[in-house]
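J.: Got a predicted structure here, sequence first:
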Amino acid sequence: MPQAIWNGVAIAKTDDTVIVEGNHYFPKEDVPAQFLKPSATTTMCPWKGVAHYYTIVAGGAENPDAAWYYPDPKPAAAEIKDRIAFWKGVKIS
């Protein structure tokens, strides 16, 4: 079962990830809200749409903009709606 680990804490675990461009997208309901702090950061992907970010909060530390999601992805990326992906030192195992 894939899990996302940062700062020694399992911040997400599921048997239902979608892999896009090498990134595991976890269902939002499998990432406890206590580990996510909204961020004002956004970026634009030409084929997925506008990405929004979260700062990860775990183990007494914060990892700014280390999680992202597409609240309204373009049709080509519809499979990642309501899913969260990670980077910036978050290990997927």
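T.: Ah, there it is.
J.: CA only for contacts and neighbour counts going forward, please
T.: OK.
J.: dump the residue contacts of residue 28.
T.: 82-84 (CA atoms under 8 Å, 6 or more residues apart in numbering).
J.: Then residue 20?
T.: Residue 20 neighbours (CA under 8 Å, 6+ apart): none.
J.: now the strands for this structure?
T.: Per DSSP state E, the chain has strands spanning 3-6, 9-13, 18-20, 23-27, 36-45, 49-58, 61-69, 83-86, 91-92. These are given in chain order.
J.: next up, a second structure to put side by side with the first:
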Amino acid sequence: MQATIDGTVVADAPESELVTIEGNFYFPPSSLKSELFSNSDTPYTCPWKGVAQYHDVSVGDAVHHDAAWSYPDPYPASFDRVGQDYSGYVAFDKSQVSVG
């Protein structure tokens, strides 16, 4: 499965390696083109997953603000709900990134 912005692949992993949470596919960190990602200052804390880290994704000359997010250190209790450890896995804003 791939995550793309304007035809550029920003993440690529077999579907079996993705984690689905609340309708979003979370890609393993190793599947990202990490050079395209930078941390955003946007704050958010999920009541059951923990503190999120938003990411800007740069493709060409365009910076897609908050196009992705992850939970670097999710609440351990959330692993039971999700079914596995998803620390650092990255999901994408569907209005900016195509996943399929």
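T.: Everything's here; your move. All values reported here derive from a predicted model rather than from experimental measurement.
J.: one step back: which one of the strands of structure 1 is the most hemmed in?
T.: Mean neighbours per residue, mean count of other CA atoms under 10 Å, is largest over the strands of structure 1 for strand 83-86, with a mean of 24.
J.: Can you spell out the matching residue range in structure 2 for it?
T.: On structure 2, the counterpart of strand 83-86 of structure 1 by TM-score structural alignment is residues 89-92.
J.: Tabulate the strands of structure 1 (JSON lines), appending distance to residue 76 of structure 1.
T.: Shown next, in JSON lines, are the strands of structure 1 (distance: least, CA to CA, whole Å):
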{"stretch": "strand 3-6", "distance to residue 76 of structure 1": "25"}
{"stretch": "strand 9-13", "distance to residue 76 of structure 1": "25"}
{"stretch": "strand 18-20", "distance to residue 76 of structure 1": "11"}
{"stretch": "strand 23-27", "distance to residue 76 of structure 1": "15"}
{"stretch": "strand 36-45", "distance to residue 76 of structure 1": "12"}
{"stretch": "strand 49-58", "distance to residue 76 of structure 1": "9"}
{"stretch": "strand 61-69", "distance to residue 76 of structure 1": "15"}
{"stretch": "strand 83-86", "distance to residue 76 of structure 1": "15"}
{"stretch": "strand 91-92", "distance to residue 76 of structure 1": "24"}
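J.: coming back round to it: any chance of the contacts of residue 28 of structure 1 in a markdown table, plus distance to residue 30 of structure 1?
T.: Output for the contacts of residue 28 of structure 1, formatted as a markdown table (distance: CA to CA, whole Å):
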| residue | distance to residue 30 of structure 1 |
| --- | --- |
| 82 | 11 |
| 83 | 9 |
| 84 | 9 |
